[in-house]
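Novice: turn this into a model:
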Amino acid sequence: MSIEVRVPTLGESVTEATVATWFKKPGDAVAVDEMLCELETDKVTVEVPSPAAGTMGEIVAAEGETVGVDALLATISEGEGAAPAPKAEPKSDATPAKSDDDAAPIDVMVPSLGESVTEATVSSWFKKVGDAVAQDEMLCELETDKVSVEVPAPAGGVLAEILAPEGTTVDASAKLAVISGGADGTVEPAPRPSDEQSEPAAKGKDVEDAPSAKKAMAEAGLKSGDVEGTGRDGRVMKHDVAAAVTATKSAASAPAAAPAAPRAAGDASREERVKMTRLRQTIARRLKDSQNTAAMLTTYNEADMTEVMALRNEYKAEFEKKHGVRLGFMSFFTKACCHALKEVPEVNAEIDGTDIVYKNYVNMGVAAGTPTGLVVPVIKDADSMSFATIEKAIAEKGRRARDGKLSMDEMQGGTFTISNGGVYGSLMSSPILNPPQSGILGMHKIQDRPMAINGEVVIRPMMYLALSYDHRIVDGKGAVTFLVRVKEALEDPRRLLMDL
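Specialist: Here you go, the predicted model:
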């Protein structure tokens, strides 16, 4: 009996993932709940366990392939002695899976593009007609309105025909190319790095850079060693190359500006026009849709951080000694927000159709910057936690976020969010809502400023606070009241103890 291995639920708002690593190959024995492969989403890494014991059969989604929720990843032949089910077993029983299509032409089809995606654009071909290819070697890259999809070779051989050139838009069932089976089926995988460059060995890693990154580096005149990789195991990704190119241009901008005689305004050599990728177009559209859905408004205030800083300095050594965690500012802000949300519950609510859902608990989202982007882990029931418990939770979530180990459950269910742009030096900003939440508090840099206190000008450590809120559910009075209560709690932390 054949058991299907499918993509598990990836979490709220996540519809697709990339197959990062297979831990098993066809023919391997597997046990129940043994890890078969690892998927990467734009937020977390997800491990896929075996649903049954048996023998690994066909791997449907190869490494690097993008798959949607519930997509078929592989099959398992149930039972300890069950035989594997490779695709081309009937054609040959004397050669491995890579070579059993010895001389028969093999179609390269568009892989699964994910839920609701019906077409893609061929952005790059990494091979040309007549090139030898190894099984699973990347042939081309497709761009959809959600992600970039790399297409691996289904078998080793020679690329005989390219049916969809670069720039062609293809549907989800289109044929991209044809591979003629190799004479002996012994094409070595991924020969290009050893032929063209030896950077991976020099960099001390045995992972190959993304094909799209290789193409981008070639176009920019960069080598792999010139780019810092943020992908798995240091793999250089396409966005890493873009960042390196931007940094190079910034470094060269001062000398480039030296000539006094400007060129004509229409001189194309002073401009660069690059077509937006389908992914970037979608990001732009969705960000605008997010703003259009909510009636978003931001109100501002400022807080004198003198008392919080004094209290923190007085007790931080004793606090760390007893609780094993540093006393930071985030626990004060979390406590102050929980306190204010009790008085202004609509900021902790959400709109569901024509209903307003009030939450009698606070699941606090804490925005955290990571090498791969911004994530928002959620601290469940933060309103019932102590300062020490909050600090431990924030430290643990932040560490797991930086390591890419957050689970989807840890990023779901938030009712309110705090974003600390001050760690990057931001003095003032308007944070954008995290739907379906109705409020987000923006913290900023603490900066000494002259303030009028009791008729005298004194220097105080001040922070601007910003509350962005959904005006459909939160009125101006409620938003201002919330921010004033946060300000009061920070300027006199004793109010938190007295529940005032």
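Novice: can we go C-alpha only for contacts and neighbour counts from here?
Specialist: Will do.
Novice: for residue 298, which three-state class applies?
Specialist: strand (DSSP: H, G, I helix; E, B strand; the rest coil).
Novice: how close does it sit to residue 337?
Specialist: For residue 298, the distance to residue 337 equals 16 Å [CA to CA, to the nearest Å].
Novice: show me which of these two is the more surrounded one.
Specialist: residue 337 (27 against 21; other CA atoms under 10 Å).
Novice: does that one touch residue 487 like I think?
Specialist: No. Contact criterion CA atoms under 8 Å: residue 337 and residue 487 do not qualify, at 9.6 Å.
Novice: which residue ranges form the strands in the stretch 351-500 of the chain?
Specialist: Taking DSSP state E, counting those that start in this stretch to define them, one finds strands in the stretch 351-500 of the chain at 355-357, 364-366, 368-370, 373-375, 378-379, 416-420, 439-443, 447-453, 456-470.
Novice: of all the ones you listed, which lies closest to residue 66?
Specialist: Nearest to residue 66, of all these, is strand 373-375, at 19.1 Å by CA to CA.
Novice: out of the strands of the stretch 351-500 of the chain, flag the one nearest residue 107.
Specialist: Smallest distance to residue 107 across the strands of the stretch 351-500 of the chain (CA to CA): 36.8 Å, for strand 373-375.
Novice: flag every buried residue along that closest one.
Specialist: Residues of strand 373-375 classed as buried: residue 375 (neighbour count, 16 or more other CA atoms under 10 Å).
Novice: check stretch 320-334 too.
Specialist: Buried positions in stretch 320-334, judged by neighbour count with 16+ other CA under 10 Å: 325, 326, 327, 328, 330, 331, 332, 333, 334.
Novice: among those, which ones are in helices?
Specialist: Under the assignment DSSP state H, the buried residues of stretch 320-334 contribute 330, 331, 332, 333, 334 to helices.
Novice: so who does residue 169 touch?
Specialist: Applying CA atoms under 8 Å, 6 or more residues apart in numbering to residue 169 gives the contacts 119, 120, 121, 122.
Novice: which stretches in the stretch 251-400 of the chain count as helices?
Specialist: Using DSSP state H, counting those that start in this stretch, the helices found in the stretch 251-400 of the chain span residues 278-293, 306-323, 330-343, 387-402.
Novice: would you do the same for the sequence below? I want to compare the two.
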Amino acid sequence: MTTEVRVPTLGESVTEATVATWFKKPGDSVDVDEMLCELETDKVTVEVPSPVEGVLEDIVAQEGDTVGVDALLANIAPAGEAGSTTVEERPSATKPEAKPSSDDATPVDVMVPTLGESVTEATVSTWFKKVGDAVQQDEMLCELETDKVSVEVPAPASGVLTEILAEEGATVEAGGKLAVMSGGAGAAASAPAESKAPAEAPASSGGKDVEDAPSAKKAMAEAGLDPKQVTGTGKDGRIMKEDVSAAISAAKSAPAPAAAPAQAQRAPSPAEDAAREERVKMTRLRQTIARRLKDAQNTAAMLTTYNEVDMTEVMALRNQYKDLFEKKHGVRLGFMSFFTKACCHALKEVPEVNAEIDGTDVVYKNFVHMGIAAGTPQGLVVPVLRDVDAKSFAEIEAEIAEKGKRARDGKLSMAEMQGGTFTISNGGVYGSLMSSPILNPPQSGILGMHKIQDRPMVINGEIKIRPMMYLALSYDHRIVDGKGAVTFLVRVKEALEDPRRLLMDL
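Specialist: Coordinates of the predicted model:
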């Protein structure tokens, strides 16, 4: 009896994956739990083990194919029986089937999938199909946006999209109905003939009949790019999100056209200005960021205190040991580990900066889960490094590098961005000289780092040029008094100007 190998559950809010690599080929013997293939999602890589011992009879989803949850990947025959199963006996996404009558076309509901923990509603962002279009099972129908992630909705079966119940911009609840399909092979076969036109004649998208990645379509729409301007590197020329990013970068680096001769211009009218404007609906993620930041201002009695730190000793220590540090630990020594350690040192002395308000209670944290704010193309995210007070410089640097990369790639899970007790925001990487960071609720403190700039300083009665950095501590005055905030910032300054204090716990 043939055993089917199907796509496993891919994780919260993940509905499809790409077949990255097959480790076996048809005819190979496989053992139970031996790795058959590897799938890639936008968050994780998933290995698919063999459910039984036997022989890999055929592969249904080839490398580069996009597959949905529970889609058929391959078939395994018992040892000694490979090849004995006929095509008619084995279910396959690509096998020929007898054409049923039109009576076999049964309605199939397209439902809103599980949206994730604590997420109850979403907004319909984009429909990739319209009423009357023929669709294949697991082909993307639409994309939903929540305040945390984007969710792509695949077709539950092959057929024809007969009705769309939630138009673009509509808000839908988890488990709600999005559309209705006329399911079954008969329905798919009875689709209008014009749905096959792209395969017979050059299409407006450049003559290819390959569906571009939904995330790539969205990125092209946001950037105002025509698909003809983007070279697809996916299977059969499919445009991927990375291709759009590359096209945008190439456009920015292209030489600017020669300036036209100056001409006298009249002031445009308000109507003409309006015609040149572009109105784009905020993503759910951006709406959430805006709401949370405004809630922080409305809820907390937020105040900011400033100081400056002489980075001479930290920079000298880093320059002296960075090569040896990287050789031993396999990670570069940066400034963030010094600031993280200095904050942990100061939080021990001023624990209210590491606490939070819960109703009429103050909750003191006897640990430090440090949030490291990071700017990404999707928006501001704050991955959390847990128990950093018990970690070494090397462990902190390695975790910052790893989480920072996955944040930029959009592969952080929600669990990795929750539970922080204090946050560091480094605006200096963008050139910021001074700013007032906003609290990350329910935390009571956030440290803002800024640009290191050479400035003249009076040292022992002499003017010397020193690398200086402004520090800003925003805190909730409901729980942290001015004395505590200033003391915290002074302890951070002392630890950075004399790093030996960290070693001796002074």
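Novice: switch the ones in helices among the buried residues of stretch 320-334 of the first structure over to a markdown table; also include distance to residue 6 of the first structure.
Specialist: Listed next are those as a markdown table, based on distance: CA to CA, whole Å:
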| residue | distance to residue 6 of the first structure |
| --- | --- |
| 330 | 39 |
| 331 | 40 |
| 332 | 43 |
| 333 | 42 |
| 334 | 39 |
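Novice: about what we covered before: so which of the contacts of residue 169 of the first structure wins on neighbours?
Specialist: Tallying neighbours with other CA under 10 Å puts residue 120 at the head of these, with 25 neighbours.
Novice: give the contact list for that one.
Specialist: If you count contacts by CA under 8 Å, 6+ apart, residue 120 of the first structure has them with 142, 143, 144, 145, 169, 170, 171, 172.
Novice: just among those residues, which is most surrounded?
Specialist: Among the contacts of residue 120 of the first structure, residue 142 has more neighbours than the rest - 26 neighbours, counting by other CA under 10 Å.
Novice: so that one sits against residue 123, correct?
Specialist: Yes. Residue 142 of the first structure lies in contact with residue 123 (CA under 8 Å); the separation is 5.5 Å.
Novice: nearest residue to the middle of the second structure?
Specialist: Nearest to the centroid of the C-alpha atoms of the second structure, with distances taken as CA atoms, centre = their mean, sits residue 410, at 1.9 Å.
Novice: please name the spatially closest residue to residue 158 of the first structure (chain neighbours excluded).
Specialist: In space, and not counting its chain neighbours, residue 158 of the first structure is closest to residue 132: 4.4 Å by CA to CA, 6 or more residues apart in numbering.
Novice: that neighbour -> the second structure?
Specialist: Per TM-score structural alignment, the equivalent position to residue 132 of the first structure in the second structure is residue 134.
Novice: okay, now its match: neighbour count?
Specialist: Residues near residue 134 of the second structure, counting by other CA under 10 Å: 24.
Novice: same deal with residue 97 of the second structure?
Specialist: 11.
Novice: pretty sure it sits in a helix.
Specialist: No. Counting by three-state DSSP, residue 97 of the second structure is not found in a helix; it is coil.
Novice: residues touching it, list them.
Specialist: The contact partners of residue 97 of the second structure, taken as CA under 8 Å, 6+ apart, number zero.
Novice: do residue 372 of the second structure as well
Specialist: 382, 383, 384, 385, 400, 423, 424, 425.
Novice: hmm, back to that, could you say which of the strands of the stretch 351-500 of the first structure is packed most deeply?
Specialist: With neighbours taken as mean count of other CA atoms under 10 Å, the strands of the stretch 351-500 of the first structure reach their highest mean count in strand 439-443, at a mean of 27.
Novice: which residue numbers in the second structure go with that one?
Specialist: By TM-score structural alignment, strand 439-443 of the first structure lines up with residues 445-449 in the second structure.
Novice: what lies in contact with the matching stretch?
Specialist: With contact meaning CA under 8 Å, 6+ apart, stretch 445-449 of the second structure is reached by 353-354, 422-428, 435-440, 469-476.
Novice: separation between residue 146 of the first structure and residue 243 of the first structure?
Specialist: Distance from residue 146 of the first structure to residue 243 of the first structure, counting by CA to CA: 20 Å.
Novice: the two - which one has more neighbours?
Specialist: For residue 146 of the first structure versus residue 243, the count of surrounding residues by other CA under 10 Å is larger for residue 146: 19 against 13.
Novice: hmm, back to that, dump the strands of the stretch 351-500 of the first structure into JSON lines; add distance to residue 282 of the first structure as well.
Specialist: Conversion of those to JSON lines gives the following (distance: least, CA to CA, whole Å):
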{"stretch": "strand 355-357", "distance to residue 282 of the first structure": "29"}
{"stretch": "strand 364-366", "distance to residue 282 of the first structure": "25"}
{"stretch": "strand 368-370", "distance to residue 282 of the first structure": "22"}
{"stretch": "strand 373-375", "distance to residue 282 of the first structure": "17"}
{"stretch": "strand 378-379", "distance to residue 282 of the first structure": "26"}
{"stretch": "strand 416-420", "distance to residue 282 of the first structure": "24"}
{"stretch": "strand 439-443", "distance to residue 282 of the first structure": "24"}
{"stretch": "strand 447-453", "distance to residue 282 of the first structure": "38"}
{"stretch": "strand 456-470", "distance to residue 282 of the first structure": "23"}
